[in-house]
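> Fold the following for me, if possible:
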Amino acid sequence: PDLGIFSGSGFGGDNTSIGEQLGVQMVGIFSTFVYTAVVSLVLLKLVDMLTKGIRVTAEHEQQGLDISSHEERGYNL
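From the prediction side, this is the model:
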């Protein structure tokens, strides 16, 4: 079915009401949400497996990543 909540009769196909169009859009929203959540989780786990982990050590976090990774200060505040 066509997506378009404000389509009148004749625009949404054979006897499609505004409520049916809203239902189609809700299914589209839900399926997009589920798809992005699953793909994001898979990519996050893949990156975590291919690297040594996404999180840095507590020591590097306390020291600051500018110093621990690049050996220089990012901001002199």
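
> okay, CA-based contacts and neighbour counts for the rest of this
Fine.

> how many neighbours does residue 40 have?
Neighbour count for residue 40, taken as other C-alpha atoms under 10 Å: 12.

> Would you tell me what helix or strand it is located in?
Using DSSP states H and E, the element containing residue 40 is helix 18-50.

> Here is the second sequence; please produce its structure so I can put it next to the first one:
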Amino acid sequence: MSDGNADTQAIATAYCDDGVSVDQLTALVGAKTAQRLRLLKADLEDEPLDLAAPEDIDVYDGDATAVETASDNDR
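Next up, the predicted model:
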């Protein structure tokens, strides 16, 4: 799917919307891409983890550091 193929994207959308079965998906996009889409769909359908912020670590402890980024002319 990373190649931006419109057909593959349409198939992935159909699969996520339950319009295409796993067997059909595998036949259309191949086993590797089908597995990735199955994992993605399962992850998207899963409930997000409800994790509390750590109490023993202050990730913003100390002074903030500014970072100079290169301008387009410096690249």
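
> what's the TM-score here?
Aligned and superposed, the two chains score 0.26 in TM-score terms (TM-score structural alignment, normalised by the length of the second structure); 39 aligned residues with a C-alpha RMSD of 4.1 Å.

> For the helix holding residue 40 of the first structure, list every residue counted as buried.
Residues 18, 20-21, 24-25 are the ones in helix 18-50 of the first structure that count as buried (16 or more other C-alpha atoms under 10 Å).

> how close does residue 40 of the second structure sit to residue 6 of the second structure?
18 Å (C-alpha to C-alpha, to the nearest Å).

> Between the two, tell me which one has more neighbours.
residue 40 (13 against 10).

> Which other helices and strands does the helix or strand harbouring that one contact?
Following DSSP H and E, one finds residue 40 of the second structure within helix 31-45. The contact analysis (3 or more C-alpha pairs under 8 Å, 6 or more residues apart in numbering; DSSP states H and E) places helix 31-45 of the second structure against helix 22-29.
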